[in-house]
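Participant: Sequence and predicted structure are below.
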Amino acid sequence: MTPPPLLVIATTLVVLLGLATMLTWAERRLLGLWQDRYGPNRVGPGGLFQAVADGIKILFKQDWIPPFADRPVFVLAPAIGMMTVLLAFGVIPVTALWSIAGDLNIGLLFVFATMGLGVYSVVLAGWASNSKYALLGGMRAAAQMMSYEVFMGLSTLGVVMTAGSFGLRDIVQAQAGLWFVIPQCLGCVVFLLAGIAETHRLPFDLPEGENELGAGFHTEYSGMKFGMFFLSEYAGIVLVSALVTTLYLGGWQGPVLPPALWFAAKTGALVCLFILLRAALPRPRYDQLMALGWKVLLPLSLLNIVATGAVLLLRAPG
């Protein structure tokens, strides 16, 4: 039985925003574990209420807008970032019956379209701040996100060719016998690397490089506007992890456990991988980041498309 659409929308929003908030605590705890130091451990059991304390603090911080900023654009920029991430979650099938947009036959294209709009958030934030550090961060973010969206899209063509559909539910069902992470391992690696760059997470957080740009495109933001950028980043981590789960790890499929638990477990493991990369890898130079994309990931994604097409032609009847 399909759940009521309003229930699906409300539950998805509450769970997503709650996860984005609690990920701040989970990241600090895991970073402390992997770097052999203390994480948050004072507020609540294991520091669990630290995320709540941070949320309350942001709510009561002064919401200041610089007098030299372009006020309407400055206010609009973080809202765009939050809306694009939330819209992309509308087509993610958590189970066979649980998806806001239902069985949308162009679900993957919709995800890329909404993620592509996210670049406006960082560009407008950097430009409207009227600050050289924010502008440089915004330009870096635009170049990085637009470049890596190319490789992200190309890396999924092998999945689309194998499944024969752009619908995310169809892609999950096509993995009933074999998860695509095995035949599409090259595409999975390219997609994951592009997803890290798309969400500008370490080691690809050049738009926010604190040793060069202060905080990059959100240098001038405070209060809940900064909080929206913060939540958008963590929601983006969950989104990319959910997409990898859907496209390459069989989505909700798995034995014994309920489908929703399988989807949550796979997505959670990928989120932990995002955090582990932050703990383990240094930040490259910006030219090295762009060279990795255009000189390495682009040829690999094209090679994956050619190899997938050749295999499908060989297997075709007649």
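Facilitator: All right, it came through fine. Numbering: from 1, shown residues only.
Participant: From now on I want contacts and neighbour counts done on CA atoms only, so please keep to that.
Facilitator: Fine.
Participant: Tell me which helix or strand the residue nearest to Thr219 when sequence neighbours are not counted sits in.
Facilitator: Closest residue to Thr219 apart from its sequence neighbours, by C-alpha to C-alpha, 6 or more residues apart in numbering: Ala134 at 5.9 Å. Assessed by DSSP states H and E, Ala134 sits inside helix 132-155.
Participant: Centre of the chain to that helix, how far?
Facilitator: Remark: helix 132-155 is offset 14 Å from the chain centroid, using C-alpha atoms, centre = their mean, to the nearest Å.
Participant: and what of stretch 97-105?
Facilitator: Offset of stretch 97-105 from its chain centre (C-alpha atoms, centre = their mean): 20 Å.
Participant: State the distance spanning the first to the last residue of that stretch.
Facilitator: Taking C-alpha to C-alpha, to the nearest Å, the first and last residues of stretch 97-105 lie 15 Å apart.
Participant: residues of that stretch that come out buried?
Facilitator: By neighbour count on 16 or more other C-alpha atoms under 10 Å, the buried set for stretch 97-105 is Trp98, Ser99, Ile100, Ala101, Gly102, Asp103, Leu104.
Participant: Contacts only, for Phe191.
Facilitator: Phe151, Met152, Gly153, Ser155, Thr156, Val244 (C-alpha atoms under 8 Å, 6 or more residues apart in numbering).
Participant: alright, now check it against this:
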Amino acid sequence: MSDLGWLEVVLRAVAVLAGFLVLPLLVGQTEHKVMAHMQGRLGPMYAGGFHGWAQLVADGVKFVQKEDVVPARADRWAFRLAPGVALVPCLIALALIPLSPNVVGAKVDASVLLVLAVIGVGIIGTLMAGWASANKYSLLGAMRAAAQLVSYELPMVLVVASVALAAGTLSLIGITQAWTPWWLLWQLPGAVVFFVAGLAELQRTPFDMPVADSEIVFGPYTEYTGLRFAFFLLAEYAGIVVMSLLFAVLFLGGWSGPWSGTLGWLWTLLKALVVAVVVIWFRVSWPRLREDQLQRLAWVWLVPIALLQLAVTAVGVVMMR
């Protein structure tokens, strides 16, 4: 590979890493502010003065100061590695999602398949944390997280298959280039299924049973403190970024918009920001479901709707040909 080729690879890697470090923190800051306004919380609005701009900094200092505790009976290697295993898949997925045809960390032909595979790996970090903590509440939370993955991965994959079938490609860039505004109607049921399944994959309200504090303390993360706990929070916000960007690319046309040739990357980010705000709004507004309600929603409603969407898309593609 030439020097110019190596330079491009390094620049892409640095850009992806910078986005990985910045975008989740922006989502975290947005969550602080949205929840503060919607629930009348005063604390997040004071740190640093104007509109509480330093709240995220204060949180970071708090996590750094906390002692890193490892339970005496924990599986120490698995306990310590779990936050990294939960975090790295989000970094890989972020590198595969295009902001525009030319702004993408890694161009892969079947990128949508690779993104789905990588997202599914993140649950291993949660399972490692629950098992290695030697805590019954942590283990229960990990088992709940695994059950959610099994239930909601299927409708998500079916919906993505529907979009890929409509576009005639497994490339995220190709899917966005094939997108037309009428997809908002044609793929609307699939978009709803994808959003709900994404919330469950992220273990966000109303699907936060694995970390239900009133039932199992804080699930897989009960024994974590300091920076290791902060890494799990970062993985959660990074997951929101990945899901929001993926939703924007699959269903909202990604970089489609005025002056897309130069500002396409900005349109993708703005659409993803709107989706992320809706995710935060769900946390503020919806109560937690019971475990049986979660399973019923997945198998009785989402899977049939996803299968119907896939069938409708297949018939539409055949008719258009």
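Facilitator: Nice, I can see it. Please read all numbers here as calculations on a predicted model, not as lab measurements.
Participant: one step back: the helix holding Ala134 of structure 1 vs structure 2, average offset?
Facilitator: Its matched residues in structure 2 lie on average 0.7 Å from helix 132-155 of structure 1 after superposition (mean C-alpha distance after the TM-score superposition for structure 1).
Participant: Leu257 of structure 1 versus the residue nearest to Thr219 of structure 1, what's the distance?
Facilitator: 46 Å.
Participant: So those two - more neighbours on which side?
Facilitator: Just comparing Ala134 of structure 1 and Leu257: by other C-alpha atoms under 10 Å the higher neighbour count belongs to Ala134, 29 against 10.
Participant: Quick check: the gap between the equivalent of the residue nearest to Thr219 of structure 1 over in structure 2 and Gly219 of structure 2.
Facilitator: Correspondence of Ala134 of structure 1 to structure 2, assessed by TM-score structural alignment: Ser138. Counting by C-alpha to C-alpha, the gap from Ser138 of structure 2 to Gly219 of structure 2 is 4 Å.
Participant: anything in contact with each of the two?
Facilitator: With C-alpha under 8 Å, 6+ apart, Ser138 of structure 2 and Gly219 have common neighbours Gly130.
Participant: residues contacting the match of Ala134 of structure 1?
Facilitator: Residues in contact with Ser138 of structure 2 (C-alpha under 8 Å, 6+ apart) are Ala129, Gly130, Trp131, Ile216, Phe218, Gly219, Pro220, Tyr221, Thr222, Glu223.
Participant: again, only this time at 10 Å
Facilitator: 126-132, 144, 210-211, 216-223 (C-alpha atoms under 10 Å, 6 or more residues apart in numbering).
Participant: now swap in Leu276 of structure 1 and tell me
Facilitator: Glu27, Leu30, Leu31, Trp34, Gln35, Leu202, Leu270.
Participant: now do Ile196 of structure 1
Facilitator: Per C-alpha under 10 Å, 6+ apart, neighbours of Ile196 of structure 1: Met145, Tyr148, Leu202, Pro203, Phe204, Asp205, Gly236, Ile237, Val240, Ser241, Phe274, Leu277.
Participant: Take those residues and keep only those in helices.
Facilitator: Met145, Tyr148, Gly236, Ile237, Val240, Ser241, Phe274, Leu277 (DSSP state H).
Participant: which among these end up buried?
Facilitator: Members of these classed as buried by 16+ other C-alpha under 10 Å are Met145, Tyr148, Gly236, Ile237, Val240, Ser241, Phe274.
Participant: and the last one, what does it touch?
Facilitator: Which is Phe274 of structure 1. Counted by C-alpha under 10 Å, 6+ apart, Phe274 of structure 1 has contacts Glu27, Leu192, Gly195, Ile196, Arg201, Leu202, Pro203, Ile237, Val238, Val240, Ser241, Gly268.
Participant: Relative to Phe166 of structure 1, which of those is nearest.
Facilitator: Taking C-alpha to C-alpha as the measure, Phe166 of structure 1 sits nearest to Val240 out of those, at 16.8 Å.
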